[in-house]
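Participant: need a 3D model of the sequence below.
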Amino acid sequence: MASQLEAKTKAMKIGERIPNTPEGWPQAKIRSTFVEYFQRHAHTHWPSSSVVPHDDPTLLFANAGMNQYKSIFLGTIDPKTKMASLKRACNSQKCIRAGGKHNDLDDVGKDLYHHTFFEMLGNWSFGDYFKEEAIRMAWECLTVEFQLDPERLYVTYFGGDDLKAPGVPPDEETKRIWLKYVPASRILPFDAGDNFWEMGDVGPCGPCTEIHYDRIGGRDAASLVNMDDPDARSGVLEIWNNVFIQYNRDRHGLKTLPAQHVDTGMGFERLASILQGKMSNYDTDVFTPLFDEIQKVSGQSKPYTGKIGEEDKGTIDMAYRVVADHVRTLSFAIADGAVPDALGRGYVLRRVLRRAVWYGQHFLGAPKGFVFKIVPRLCEVLGDAFPELRRAQSTIMAVLEGEERDFNRTIDKGARFFQKRVSTLGKGEPFPGKDAFHLSGSLGFPLDLTEIMAEEIGLKVDTEGYHAALKEEQDRNAAAVAKRKAARSAGADMTFAAEQTSAIAHLAKTDDAAKYVWNERPDARIVALFVGRGGGPKGDGFVDSVDASCQVAGAVLDATSFYAEMGGQTFDTGTLLIDDASVLQVDDVQVYAGYIVHVGAPSTTLRVGDSVQCAVDYDRRQRVAPNHTMTHVLNFALREVLLGGLEGAKEDHKKTGVDRCVQRGSHVDDERLRFDVAWDAPLTQEQLSQVEKICADIVDNALSVDAVETPLDKAMDVEALRAMKGEAYPDPVRVVAIGGSVQKITSSPSSKDWSSLSVELCGGTHLRNTKDAVGFALLEEQGIAKGVRRLVACTREKAASAHACARDFRERIVAFESMPLDTSEAFAKAEETLKLLKVEVNAAVMPQHQKMFCREALNSHSSGPMKAARKKAEKAQADAASGAFEALASSNTDGAVAARVDFGCDAKLWQKLQKSILAKKAPGGSFLVCSSGSGKVGVYACVAKGHSIDAREWCAAAADAIGGGKGGGKEKAANMVVLGGGDVDAAVAAAQAFAKGKGL
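Facilitator: Modelled structure (predicted):
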């Protein structure tokens, strides 16, 4: 084999070689060449999975090509799925390594080859070929297909590691195979850190063999292998990794998998740099168009030149790399359903975006709001390979624009705090960890950005102090939660009644105008402290001070930026601060007679008259606001679909004399929105689909959301206004218009132009633009009272997840509908699949109209092909059983016989055949029949007159032999069922022995 490969390689060298240029090897050609090579070797091209593993909680992002095949490697894949039939596969998988076990975020920009988003060219074997063939194909693909010089290739293998991979021997087999292609001097052993690949802290894993390429050539570069040289222009680059998946790591350690698999990964960007004759991934046609666009939108005078380290004056080239890489990561993640957020993968994306913003503005001189403008060019570069980018372009841009806008508000404030704190430090003193934590927790500056600012002026950050402050805050929050739970269990009543409002009636009402101002921390003063009704010296609950021993307290402020629960919207949470330190963790905000009470656990002594700062958790509010805005949109969409819009509603009122399709209530929080509407019938699948589409279109159309306080009578004059009947609105009242100007609407209240807009009275906190809702999914619709329907919906990443669930489930239905039904075994498998799908569809979180479609599809198949197949199977089963009963009757005219006849545990069929065959043709015989089917065993007995045997005892003897069952009957006729199945032959033998013992 080696000689054949050498001949191929030599022939390729003699013939025309494809030039190592972007024109000779454009990115599209590299992908197609790889995939087509492995397709010729019987591999199925299986498209890249989503980079967001919605169904795998162990991963933040897809970080390797093998992620989507995890269930195959573990042997847990549903055998009925299409993927289960794969033996070999290949593709270019989208990957993100910016969190978790594999995290390259902090390295991006510093060198010329690290990325947070990259493509992984991969080929896989699922229990098919293993090391020998994997190595041969890898070598042939590189040296023949891609024409790489074999003299420049070095390989590594697992040399053993008793600490990280105990019990796994050195991979001498791989070394022996490589000796067929590579001299021993270029085959190098490494420990588990380099040559034992693991997907995460748990999951499939195994020893691996890597192929490294020497960019320079003509030298012995063995010492440079796995050195991770930041200057890749002079080093050796890993390009291919063959992982031999043999183990699974769980919390107990390594366990051998039931089958051996191959997982190959080749860095697409690294291969492109080699094939295009470039010394860096970033000099290829994958990145250069992005650099041109970044220069254009940033206004940077200097183009990208590829410098690193001290050569990169002003950190300009590093900034180019950071921005280009991070825009790729963000765009693919958002296209696949994730968004920047405060938790989990959302927080990782937020860090990625803020890092891009900082580098772009600080080093390239980019204006505020520049990142989203790069997205269209990215979609041009990669849209052919990954069409989902083009489909989601507007969503990606909207999300990035809004997130960057919010971060820009904090940049100046964070920089001022940083400079002020630095001015107080002594020579050589590090930037304090507690201040770095304040920048992160209160101002939204991730630790790595603080480190960047410090590095620029020659400072280090006390990271140990940062993590200590972080842990202290986490411990404090945990303790506060425990306090609040204890307070609730103790029955503390934190509500106000007349006694409480009367006690503070001399105080001015709380000024809450700042609740509509985002990302601010206004000053306020504590005017009253409340510890619960019945507490305090007067029994009204008010005290002059509280301290950390108090499990729960309520602070009434003279002003606040917290939103108190009202109008169907949940309260804000956050913290009250004194000198930037938390003094009260606010987990509930209520308003009583204009006094707003901030309820939580105090962490220090608080006194009436103390000045505090209101630090709202704006990340949480950013999840509440889309849900509130979309209740307005949902209200509008329902009227459009159910009544035909404003004019239709007027006509309906004339005909019926009542207002239909009006709001009956709502509730929104950071998880979902709930909307109750007056309607006297369930919404149809088509109506739900239309409502959801209108809502989704309004999100996609990026309509502005205008909110203005207006005199109540002026607002009520607006014909297009939607108002809650019987609601007592304040005067002036806040008018919220989606897609229009409140001023224009109220100045011309009768205009027909407003009939196509959502106009409502509302005091809640809203989005500035519907695009910030990102997505919309209508999850539930049900009746809660006569003439009232309740709808539940979600936005942002939860909506994306719901739609993804629907797509996946429909694919499963398509796969189910193609299952064969021509044999009893095939029908049984299909019937079990149908049962499972019917159960799972009810629990699935997906749009309601999609759920209805899936149910109808399953029911249609059940009443159509499945019903016909069932009748056919039942007839075949009955015919077979009839023949078996005929044989029984002829073999037993006056004795007792126990036998096995499988007819599906159908008691009715037993009775029919017993009466028509056994009773007629062998009236003097006694019979016991055991039948297996549907995971259970049926035992049926009939006893002839004159036989001294009890049918109930006979059945019990058979059933007891396989675990016992339940049933009943009479002395001459009885039956029992054993759930879970069992050894039917053993049951028959026990019945025979029982009859023999009775002398029959």
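
Participant: every contact and neighbour count from this point should use C-alpha atoms.
Facilitator: Noted.

Participant: who are the packing partners of the longest helix seen in the chain?
Facilitator: In the chain, assigned by DSSP state H, the helix with the most residues is helix 393-422. Of the remaining helices and strands, those touching helix 393-422 by 3 or more Cα pairs under 8 Å, 6 or more residues apart in numbering; DSSP states H and E are helix 316-335, helix 344-363, helix 375-382, helix 433-443.

Participant: among the ones you listed, show me which one is buried the most.
Facilitator: For the helices and strands packed on helix 393-422, ranked by mean neighbour count under the definition mean count of other Cα atoms under 10 Å, the leader is helix 316-335 at a mean of 26.

Participant: next, the angle from it to helix 344-363.
Facilitator: With axes from the mean of the first three to the mean of the last three Cα atoms, to 10 degrees defining the directions, helix 316-335 sits at 150 degrees from helix 344-363.

Participant: which elements pack onto helix 316-335?
Facilitator: strand 117-126, helix 288-298, helix 344-363, helix 375-382, helix 388-391, helix 393-422.

Participant: name the residues of the first one that come out as buried.
Facilitator: The one in question is strand 117-126. Judged by neighbour count (16 or more other Cα atoms under 10 Å), strand 117-126 contains these buried residues: 117-126.

Participant: relative to Met397, which of these is nearest.
Facilitator: Top of the list for closeness to Met397, among the buried residues of strand 117-126 and by Cα to Cα, is Phe117 at 17.8 Å.

Participant: buried residues in the longest helix of the chain?
Facilitator: Applying a neighbour-count criterion of 16+ other Cα under 10 Å, the buried positions in helix 393-422 are 393-404, 407-408, 410-411, 414-415, 418, 422.

Participant: next one: stretch 857-870
Facilitator: Quick answer for stretch 857-870 (16+ other Cα under 10 Å): 857-858, 861-862, 866, 869-870.

Participant: just those residues: which are in helices?
Facilitator: Taking DSSP H, the ones among the buried residues of stretch 857-870 that sit in helices are 857-858, 861-862, 866, 869-870.

Participant: what is the nearest of these to Asp652?
Facilitator: When those are compared against Asp652 (criterion: Cα to Cα), the nearest one is Ala857, at 34.4 Å.

Participant: another for comparison:
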Amino acid sequence: IWNLVFMQYEQMANGDRIDLPKPSIDTGMGLERVAAVLQGKHDNYDIDLMRALIEASADATNTDPDGPHNVSHRVVADHLRSTSFLIADGVLPSNAGRGNVLRRIMRRAMRHLHMIGTQDPVMYELVPALVRKMGGAFPELVRAQALIEETLKLEEHGFKTMLDRGLKMLDDATDGMDEGAILSGDVAFKLYDTYGFPLDLTADALKARKIGIDEDGFSTAMEEQKAKARAAWSGSGEAATEEVWFDIQDRDGATEFLGYETETAEGVVTALIKDGAEVKTASKGDDVAVVANQTTFFGESGGQQGDSGIIKTEGGAVIEITATQKKLGTLHVHLGKVVEGDVKVGDAAEFRVDHARRSSLRANHSATHLLHAVMRKHLGGHVTQKGSLVAKDRLRFDVSHPKPVTAAEAAIIEADVNRLIRENSEVSTRLMTPDEAIELGAMALFGEKYGDEVRVVSMGLPEANEHAYSLELCGGTHVKRTGDIGMFKIVSEGAVSSGVRRIEALTGDDAANYMAARENVLSTVASELKAAPEDVPARVKALQEERRRLEREVSDLRKKLATAGSGGASGDDAFKEVNGVKLALRALEGIPAKELKGMVDELRDQMGSGIVALVSDDNGKASIVVGLTDDLKDKFSAVDLVRIGVEKLGGKGGGGRPDMAQGGGSDPSQADAALAAIEAHVAG
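Facilitator: Predicted coordinates for the structure are as follows:
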């Protein structure tokens, strides 16, 4: 039923074995093995849990669960379970860290689905079967189901595209290789690094052809890449700088943050850093970083920018703080310049935050919480925060969403956020354990690390349940009531990466000023159009239609002028004959290059047989097009003729077909010379 592992010794590098202080036994008795015993099964994959997922995989792929692809169905079932739990825990696929582990697990299952023969994403369709089987015991699966399905669907779609490109590259790299040959480790690593091909996928693809892989070469290439990354990191200077903060933290401990309740407080300067090193004193004019035992200044974190303000010491020194950062998660580091006196380590000081900046930051941060809740309501539960910027003058919010947010959706979202602002509900915060917060229904931000105690921020009146409209774990600063935000205005929406959209918005005075500026533009346009503001769209549409009509008329007139001879002659009088060949040579003014070909075609049709050369001066640039009728292609080439003209126009080259070619130059004043050169060539 299980393997018993008796752990008794620690084996040293030289082979010696030392008795462990507490020998132990590992039974390897997991959930699946217990279930197998209770259900009378001899295979973990035959238990009810795994069998349900295996049959779901077989149904989705229209194959036999116990047929030739039975191993693939087992891989899919096992990896579906692990990936779903990882995503529910906040891990999303990426190219580094735990996200990379998730991506590799997902892609192994997806590779087996590809081996079965699926053409479209399938794995996401299996999530409901998993939720039905395990959602009762693990409610986080139910809560995250929409996100799991969206993530799997997007990842499998991208993987299939990658698979096609990677297999083509692999085929090219192994073209001509015989059985027993070895694929270069560099090539295998390139497949991994560029296309996300794990080494086992490359090995499987080559197995049928009996081609091996230089795994040592692959490992060498991997280590070289890691070494370059390490060198780049250490070369950035971050390691030396961070060492200072470690020393300060070890010596003085964490900074206590008082800024949730007040913007002014007393503290003691515990460290001063100048030019990357600790100093005891900083004087007027010095750029300095200040650390204190406690502060009202919020340190930049969680997407919210840090506070600015003033630090005044008892000795009369004044430090203007322009930014506050959080180092090592516990130190609030005030960055600024000493503008009066000398500041010394140990000085008592008053820490006064810039109220206007703090107010704007709080409004923008609280607005992101409302925006998050509203987007989940209107776009779906799969919407989760992927990043944010809370600045003084704007907010930026990135969310998981597979397609653009339409203008209609954005309007609904904006209106709902403003409705919540007008409710003017209280914004409350509570401290509790992470487990208590999640049980209450608070949203934790994926990728964030939380300690033993977290702040839960709630805002907005309840709708369908007893909880607030927005309930999130957050360490940032917020308004007292939603009405303090003032107003909310979305100014842009766009893509950040595959499956991630970005909303940029304004609040308060910035939103009001933005709206006023747009209204001013509308009023100006309406005045110029001599129309009421509400009539501007119809008036603009009418003007666009009128412009298109006029452009067509102008184009027609240009063609008539170009195809007429000097003095408005038409027919044979519009052409000259040189060496038995009809010529239509025209120097034109202000004709766009794109219209010349159409004019050449019209002139050729009028001539029946002959050569057309048109040169146009379009905003100081010369354009030339030469065309000839089919009966003359054996005697002349439009390409040769256009190059003769281009040379005179101060250009180079020119090209096209034997019957139609074009080029350009920088000197339109030589149009007559270019046409004369073409005529001379035809004359022989």
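
Participant: didn't Ala564 of structure 2 look like it was pressed against Ala584?
Facilitator: No - Ala564 of structure 2 lies out of contact with Ala584 (Cα atoms under 8 Å); the separation is 9.5 Å.

Participant: corresponding residue for Val456 of structure 2 in structure 1?
Facilitator: Under the alignment defined by TM-score structural alignment, Val456 of structure 2 is paired with Val735 of structure 1.

Participant: same question, Ile18 of structure 2
Facilitator: Here Ile18 of structure 2 stays unmatched in structure 1, going by TM-score structural alignment.

Participant: would you agree the match of Val456 of structure 2 falls within a helix?
Facilitator: No - with DSSP: H, G, I helix; E, B strand; the rest coil as the criterion, Val735 of structure 1 is located in strand rather than a helix.

Participant: Asp406 of structure 1 versus that one, what's the distance?
Facilitator: 24 Å (Cα to Cα, to the nearest Å).

Participant: tell me the SS of Ser609 of structure 2?
Facilitator: At Ser609 of structure 2 the chain is in coil, as set by three-state DSSP.

Participant: and Ala737 of structure 1, how close does it get to Gln743 of structure 1?
Facilitator: Look at Ala737 of structure 1 and Gln743 of structure 1: by Cα to Cα, they are 10 Å apart.

Participant: cool, Phe530 of structure 1 as well?
Facilitator: 41 Å.

Participant: these two: which is more packed in?
Facilitator: In terms of neighbours (other Cα atoms under 10 Å), Phe530 is the more surrounded of Phe530 of structure 1 and Gln743; the figures are 26 against 16.

Participant: counterpart of that one over in structure 2?
Facilitator: Following TM-score structural alignment, the counterpart assigned to Phe530 of structure 1 within structure 2 is Ile273.

Participant: which element, helix or strand, includes the residue nearest to its match when sequence neighbours are not counted?
Facilitator: On the basis of Cα to Cα, 6 or more residues apart in numbering, the spatially nearest residue to Ile273 of structure 2 that is not a chain neighbour turns out to be Ala289, at 5.0 Å. Ala289 of structure 2 is located in strand 287-292, with elements delineated by DSSP states H and E.

Participant: the next helix or strand along the chain from that strand against structure 1, how far on average?
Facilitator: Heading C-terminal from strand 287-292 of structure 2, the first helix or strand you meet, by DSSP H and E, is strand 294-295. Compared with structure 1 after fitting, strand 294-295 of structure 2 deviates on average by 0.9 Å (mean Cα distance after the TM-score superposition for structure 1).

Participant: mind listing residues that contact strand 294-295 of structure 2?
Facilitator: Strand 294-295 of structure 2 is contacted from outside by 255-259, 265-268, 332, 351, using Cα atoms under 8 Å, 6 or more residues apart in numbering.

Participant: next one: stretch 239-250 of structure 2
Facilitator: Stretch 239-250 of structure 2 is contacted from outside by 233, 271, 276-278, 327-328, 331, using Cα under 8 Å, 6+ apart.

Participant: which non-adjacent residue is nearest the alignment partner in structure 1 of Thr322 of structure 2?
Facilitator: Taking TM-score structural alignment as the alignment basis, one finds that Thr322 of structure 2 is matched in structure 1 by Asp587. Closest residue to Asp587 of structure 1 apart from its sequence neighbours, by Cα to Cα, 6+ apart: Thr573 at 5.0 Å.

Participant: which one in structure 2 is aligned with the one you found?
Facilitator: The equivalent of Thr573 of structure 1 in structure 2 is Ser308 (alignment by TM-score structural alignment).

Participant: report how many residues lie close to its match.
Facilitator: 24.

Participant: double-check Ala528 of structure 1 against Phe542; I have them as touching.
Facilitator: Yes - taking Cα under 8 Å as the definition, Ala528 of structure 1 is a contact partner of Phe542 at 7.0 Å.

Participant: thinking again about what came up before, show residues contacting the strand holding Ala289 of structure 2.
Facilitator: Here strand 287-292 of structure 2 has contacts from 255, 267-275, 282, 331-338, using Cα under 8 Å, 6+ apart.

Participant: ok, back up a step: do you know which of the helices and strands packed on helix 393-422 of structure 1 lies nearest Glu140 of structure 1?
Facilitator: Of all these, the one in closest proximity to Glu140 of structure 1, counting by Cα to Cα, is helix 375-382 (27.7 Å).

Participant: so where is that closest one in structure 2?
Facilitator: On the basis of TM-score structural alignment, helix 375-382 of structure 1 is assigned to no residues in structure 2.

Participant: check the offset of that helix from the chain's centre.
Facilitator: On the basis of Cα atoms, centre = their mean, to the nearest Å, the separation between the geometric centre of helix 375-382 of structure 1 and that of its chain is 24 Å.

Participant: what do you get for stretch 597-614 of structure 1?
Facilitator: Here stretch 597-614 of structure 1 is found 38 Å from its chain centre; the criterion is Cα atoms, centre = their mean.

Participant: count of neighbours near Arg107 of structure 2?
Facilitator: Look at Arg107 of structure 2: counted by other Cα under 10 Å, it has 25 neighbours.

Participant: ditto for Pro402 of structure 2
Facilitator: Other residues near Pro402 of structure 2 number 18, with proximity taken as other Cα under 10 Å.

Participant: go ahead and confirm it touches Glu150.
Facilitator: Yes - the criterion here is Cα under 8 Å, and Pro402 of structure 2 meets it with Glu150 at 7.5 Å.

Participant: show me what the residue nearest to Ile273 of structure 2 aligns to in structure 1.
Facilitator: In structure 1, the residue matched to Ala289 of structure 2 (TM-score structural alignment) is Gly554.

Participant: same question for Ser219 of structure 2.
Facilitator: Checking TM-score structural alignment: Ser219 of structure 2 goes with nothing.
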